[in-house]
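1. The following comprises the amino acid sequence and a computationally predicted model.
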Amino acid sequence: MGCRFHRLNFVTATLLFSLTSSIQVVGTGLIGAASVSAQTTENRSKEALLLYQAGTQQYNQGQFREALQTFQKVLALAKVKGDRQGETVALNYIGLVYFNLGQYPQALNCYNQTLVITKKIGNKAGEGATLNNIGALYTTLGQYDQALKFFYRALVIIKQVGDKAQQGKTLTGIGSVYNNMGDYNQALKFFKQALVIIKQAGDKAQQGKTLTGIGAVYKNLGKYHQSLQFFEQALVIINQVGDKAQQGKTLTGIASTYYILGQYPQSLSFYKQARTIFKEVGNKTGEATALTGMGPIYYLLGKYADAEQTLFAAIKVMELLRNGLLDSDKISMFETQAVTYRLLQQTLIAQKKTNAALEISERGRARAIVELLSSRISESTANKVTIKPLEIRQIQLVAKKQNATLVQYSIIYNDFPLDANQKWRPAAILIWAIAPTGEVRFRLVDLNPLWQQQKTTIRQLIPNYSNIVMEHPKSEQKVSNASNSVVAIVQRSRNDFWIEVALVLIVSASIISIAAWLWRFRCSNNTILAEVSRKSRWLIISLLMLLVAGSNKFLLLLPQNEPIADSDRGLGFVFKAQKFSQSDRLKQLHKLLIEPIADFLPKDPNAHVIFIPQSFLFLVPFPALQDANGKYLIEKHTILSAPSIQVLDLTQKRTTGIFYGGSNALIVGNPTMPSLATHSGEPEQKLPSLPGAEQEAIAIAHLLKTQAIIGDRATKRAILQKMPSSRIIHLATHGLLDELRGMNSAIALAPDPPSSPPYQGGRGKVNGFLTAEEILDTKIKLNAELVVLSACDTGRGKITGDGIVGLSRSLISAGVKSVVVSLWSVPDAPTAFLMTEFYRQMQQQPDKARSLRKAMLTTMKQHPNPKDWAAFTLIGQAD
């Protein structure tokens, strides 16, 4: 419930003119503060006064397009007269109009201009109100951390100036963000605070919005009758003040509540009313929301054609809203829209339109990266690359051009959630296999038995996600500090030292106490695994209260605050136990993801199979999946992956010749490590050296007839300068993982000297970490055929509908055709062996996917544990 529509009571005077009578403006703090200026300024244009009055009336009635034209005229008059205060008012209104029309880049531009002027002229109330508007905009975009930052900044200023009405709006905005984030108790607290203040201020329009917010929270808490009571109270007030846009939002809330209660006719009726209002006032976001709500009702009523038509209409509106947004804003906004694409796929499958469902599956993923890639290709060619969604014939053509079997997955959930906050278990996986001949096979895999019989989910089966690489605990810091630095969000332990536990069981009537000596081991059955730092490997773990049954395996990782291990390619901590056999998980994943289409995969092990995962399936180690006989998938197939079929097609369009060797290869290993703190507020520690990575780089450089860059020479500045002219880039170093935003995932390089000037596109201190965000922000135009990130977790990041937001995505967006990244913490020695073998194979034949497969098979013979050879995946082109 963001503050998408700020209604102002009609005023008889304007901020742009000097009048002798007192002026009362009910609305934003910016308006209220400027009215003081209006009382002391004389000889203002009557024309501007009339325009302002007309504009506010048009805005309050939801006539946004007419209001836009009117306020643009007001802005022009203010500029002519040099009235800076008047400019801020006009710009603020223009921004609000753009916001309600769904033209978010234009709205943000106006708000930013307003913010600059209000600061310059010292209008604190106006500054606070503008910060509020920006917070509401980021809420709509799904950028909740950003929204909270702006709302809290606004709250500080608004409290200083004592504007109660504006304070109530700010508290309502904060409540809306927490509601969207799923923190319902916190949301309710802020909404109730807001309601008290708004009633004191007598702002009826805002009171209706806040009551709507409270209704939304109660709906999300499952208190549906209380929810309806608050929605109905809100609707009475909103109808009284004539706030058309807010009326549509409140009707949407009522409709979604009736849907959850199973009262579909009532729900449909309220959604239709809401859609009519949203169309009338031009609110595209509201219209798309109403259409998305109507779709599943038609589906449940068996009206599949109506559901299809409605959801298609919703998608068309949503795609218009994303036009012109920044990359990060597109990603976050798409996350709020992804449910509509899923619902449409279900609707099409119900009608046996499997090819059409594939088109929607493809259309609903990696849209932001597709637009980035197409813009880069357009810059380097005379012809502009079109980015229309692929149709089935184009998808078949991509499979033919790739000479590969494409396997696309789409996850379907067990209900029709109308709200991103409703968490549902995956209920099914849709799988399409497209052969090079163009033949398409479809399979639907029911996932409900997984939960019903085994009490688990497919996500929990992914070993590198739930076990081998564990998740860090949630940060207790404020959201405003969550993404300030790499330090605040890195990551997990990557120790190469696995400890064997000799178990001594002492059984009593109620408990089992286990005492254990620990020593180094590789994963064997019926053991408790412990991951600790090198300096802690001698410790005795005693009195572990774990029940060991049959062949179950538990993974135990010690708490944080351990010294940084010195043979890692990353850092961190964890403590968690999990009761699953690694081999069983790999076999179950094979059964769910591969067996349904196994008969359609190529028999030739050298033929390419390109997997297009979705969501957490990006973390599946496809090479390590085992069939019923224990044979790994990599033994039967040559495997690649891609964020989407269209991304695959666009990366192929960047055709350049391949040259493995000479000065075109940039090989970096074991740079002089930078320092960072493992916890906020703690002293920095220098990352440990990686001698295995250094030997890896030297060996690969020798194969490619070039010199490895190691130690002090591998500075961030030096590497950035060499990257654009390199055909092969190999970075063997530490990797840092950011699963909160993805864009702070980083590769460690040698720090530049303190005296060095900031590099192009630099973001503050030069600290030796090259982040995913910096790769995009510096707008590096990379021409590399291949980038290998021989470090931990470089294939991970924030999981979104645009794929994994992290290093691999940034490199593909920057122009790289193929990227090799890791899905978990990679041990130093086996990784060095695998990488050297990979380049040795590439010298014999240029196919990168086949070379990686052969390297894995060779490494497997010496290091049979999948942890040692299956972490790396090739994204993009094979040749």
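-> Arrived safely, thanks for sending. Predicted, not measured: the structure shown is a model, and the values here were computed from it.
2. Please make it C-alpha for all contacts and neighbour counts, starting now.
-> Fine.
3. need the strands for the stretch 751-879 of the chain, in chain order.
-> 769-771, 786-790, 798-800, 803-805, 818-822, 872-876 (DSSP state E, counting those that start in this stretch).
4. next, the one to line up against it:
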Amino acid sequence: MKFAKSRFFPAIVCFCLTLLFCGLIAPVWGKTPPHLVAKSPSSLGEAIAAMEEDWTREYEQYFSREFLDEPMPVAEMSRAIAKLSQASGQRIAVIWIKTKADRLQLALLTPDAQPIKRTTTGVSEQQLQQTLQSLHNNLVAVTRRHRTTYLEEAQQLYQWIIAPLEATLQLQQIDTLIFCAGPGFRLLPYGVLHDGEQFLVEHYNLATIPAFNLTSLQYNPLENAQVLAMGASEFSDLEPLPGVSAEVQTIVPNLWQGESFLNEAFTLEQLQQQRQQYPFEIIHLATHAVFNAGTPDQSYIQLSDRKLRLNEVDQLDLNQPPVELLVLSACETAIGSQQAELGFAGLALQAGVKSAIASLWRVSDVGSLALMSEFYQNLRNTSTKAAALREAQLAMIRGDIHVEGDTLY
């Protein structure tokens, strides 16, 4: 792929998005590489139910609370996805990913077929984790030194995760992938997976969910939404974020209607008060957000007056009424920690919001401004948040927007 000169490579942000679709007819198996073992769909419902149960329990144990009264049967998942398919006008597939000691298990649910299962053998759990860690390290290096050392891992992961399902996805004209993954894969920036010619985000809208059973199923367009944008640029014990003021003021009022508060005005009391006065559908927080190993109280969102611990986020009552989108634009996450994974991937779940967009690692202020500006511009003209984010990422991949030093072009 040809990159624009001195171009800033976009940090692929990880997000949980409420887009769910289903399959209704017989499975299409396509051509299966010899190292892949096709499984009968007769037991797939039980396999999906088991993954959903395991992952729901993990989130409940991590956050020390119950999220689910009764799990959803796979047949009901299909009906829920069908309804959302019609509402959003997209062709969506849900992919479950689970690792075993010597294999990778994939389950796929599409709008026009019964669920199918693929098992990639000959891949150890240790090999998978090493590849994921190496990809993350190289992606962080890319944002600093404009190198492409991440491509080897990005292409290998594509072969393990996407290639086994590629024939079915193409045959059914899927345009949106929702990943529901177990330990190790919850922090994977799926958009960077590479088929040797293009990134995955160049083919699909992308989203992740903690579990299907834990995901809101209601589709609501956002063209008339109000944004509460808040941020801080100076901190007593953290690095400054000098671009926050420009980011917040670009979003509100330049790109979107709403209210904005900066620095000393970015307090817990102000956030709670603003939500009580008006039910903002989008909340954008431009500040440090850190997801650490350990219990939820070790992770936090930095306000101007205090650290809002992850175990306190539910006290904001962002589900009364539910916030459609929570955006955190300056996150840092402890890659390799299952607790940090659960905290990051479960952010929307714990906060009680319908979806969240957050960065996996710190990028430059001007890079964040570029990506967020494009995202909010696209959000008015696309049917979903996933499509809006994809268009922003594509603009950076094409070189329509790039960064040299601290300057945005």
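-> It's in. All values derive from a computational prediction rather than experimental measurement.
5. out of the strands of the stretch 751-879 of the first structure, which comes closest to Gln721 of the first structure?
-> Of all the strands of the stretch 751-879 of the first structure, strand 769-771 sits nearest to Gln721 of the first structure, with 12.6 Å by Cα to Cα.
6. once aligned to the second structure, how far is the closest one on average?
-> Compared with the second structure after fitting, strand 769-771 of the first structure deviates on average by 1.6 Å (mean Cα distance after the TM-score superposition for the first structure).
7. Please name every helix or strand in contact with the longest helix seen in the first structure.
-> Taking DSSP state H as the criterion, the first structure has its longest helix at helix 327-350. Applying 3 or more Cα pairs under 8 Å, 6 or more residues apart in numbering; DSSP states H and E, we find helix 327-350 of the first structure packed against helix 124-141, helix 284-300, helix 304-321, helix 354-363, helix 367-380, strand 404-413.
8. which of those is buried the deepest?
-> Most buried of these, by mean neighbour count (mean count of other Cα atoms under 10 Å): helix 124-141, with a mean of 28.
9. Direction-wise, compare that one with helix 304-321 and give the angle.
-> Angle between the axes of helix 124-141 of the first structure and helix 304-321 is 140 degrees (criterion: axes from the mean of the first three to the mean of the last three Cα atoms, to 10 degrees).
10. quick check: the helix or strand just after helix 124-141 of the first structure aligns to which part of the second structure?
-> Going down the chain from helix 124-141 of the first structure, the next helix or strand is helix 144-161, by DSSP states H and E. With TM-score structural alignment applied, helix 144-161 of the first structure matches no range in the second structure.
11. Which SSE is immediately downstream of helix 144-161 of the first structure?
-> Criterion used, DSSP H and E; the element after helix 144-161 of the first structure is helix 164-181.
12. for that next one, which positions count as buried?
-> Buried residues in helix 164-181 of the first structure, counted by 16 or more other Cα atoms under 10 Å: 164-180.
13. just checking, what packs against the helix or strand that comes right after it?
-> Of the helices and strands lying after helix 164-181 of the first structure in sequence (DSSP H and E), the nearest is helix 184-201. Here helix 184-201 of the first structure touches helix 164-181, helix 204-220, going by 3+ Cα pairs under 8 Å, 6+ apart.
14. right, and the ones you listed - which one's nearest Ala708 of the first structure?
-> Closest among those, using Cα to Cα: helix 164-181, at 46.4 Å.
15. same for the closest one, what does it pack against?
-> By 3+ Cα pairs under 8 Å, 6+ apart, helix 164-181 of the first structure packs against helix 124-141, helix 144-161, helix 184-201, helix 204-220.
16. And the ones you listed: which comes nearest Pro827 of the first structure?
-> helix 144-161 (34.6 Å).
17. so how far is that closest one off the chain centroid?
-> Relative to the centre of its chain, helix 144-161 of the first structure is centred 24 Å away, using Cα atoms, centre = their mean, to the nearest Å.
18. Hey, what's the angle from it to helix 327-350? Just curious.
-> For helix 144-161 of the first structure against helix 327-350, the angle by the same axes, to 10 degrees is 130 degrees.
19. Can you mark which positions in helix 144-161 of the first structure are buried?
-> 144-155, 157-158, 161.
20. Just tell me what Met372 of the second structure corresponds to in the first structure.
-> Taking TM-score structural alignment, Met372 of the second structure has Met835 as its aligned residue in the first structure.
21. residues contacting that match?
-> Glu696, Ile700, Ser790, Ala855 (Cα atoms under 8 Å, 6 or more residues apart in numbering).
22. mind checking how far the last one is from Val821 of the first structure?
-> Same thing as Ala855 of the first structure. 15 Å (Cα to Cα, to the nearest Å).
23. Likewise for the second one?
-> In this structure, Ile700 of the first structure and Val821 of the first structure are separated by 17 Å, where distance is defined by Cα to Cα.
24. do the same with the third one
-> Using Cα to Cα, we find Ser790 of the first structure at a distance of 7 Å from Val821 of the first structure.
25. between those two, which one's more packed in?
-> Using other Cα atoms under 10 Å, the more surrounded residue of Ser790 of the first structure and Val821 is Ser790, with 29 against 23.
26. residue ranges of the helices in the stretch 151-300 of the second structure, please?
-> Counting by DSSP state H, counting those that start in this stretch, the stretch 151-300 of the second structure has helices at residues 151-161, 166-171, 244-249, 268-277.
27. From what I see, Thr140 of the first structure and Met333 are in contact.
-> Yes - using Cα atoms under 8 Å, Thr140 of the first structure is in contact with Met333, at 7.4 Å.
28. one step back: any chance of the helices and strands packed on helix 327-350 of the first structure in JSON lines, with distance to Ile197 of the first structure too?
-> Shown next, in JSON lines, are those (distance: least, Cα to Cα, whole Å):
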{"stretch": "helix 124-141", "distance to Ile197 of the first structure": "16"}
{"stretch": "helix 284-300", "distance to Ile197 of the first structure": "27"}
{"stretch": "helix 304-321", "distance to Ile197 of the first structure": "34"}
{"stretch": "helix 354-363", "distance to Ile197 of the first structure": "45"}
{"stretch": "helix 367-380", "distance to Ile197 of the first structure": "41"}
{"stretch": "strand 404-413", "distance to Ile197 of the first structure": "41"}
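29. out of those, nearest to Ala829 of the first structure?
-> strand 404-413 (32.7 Å).
30. Need the residues that contact that closest one.
-> Applying Cα under 8 Å, 6+ apart, the set of residues contacting strand 404-413 of the first structure is 342, 346, 361, 399, 424-436, 601-602, 607-615.
31. Pull out the buried residues from the residues you listed.
-> Counted by 16+ other Cα under 10 Å, these give 342, 346, 361, 399, 425-436, 601-602, 607-615 as buried.
32. Fine by me, we can end here.
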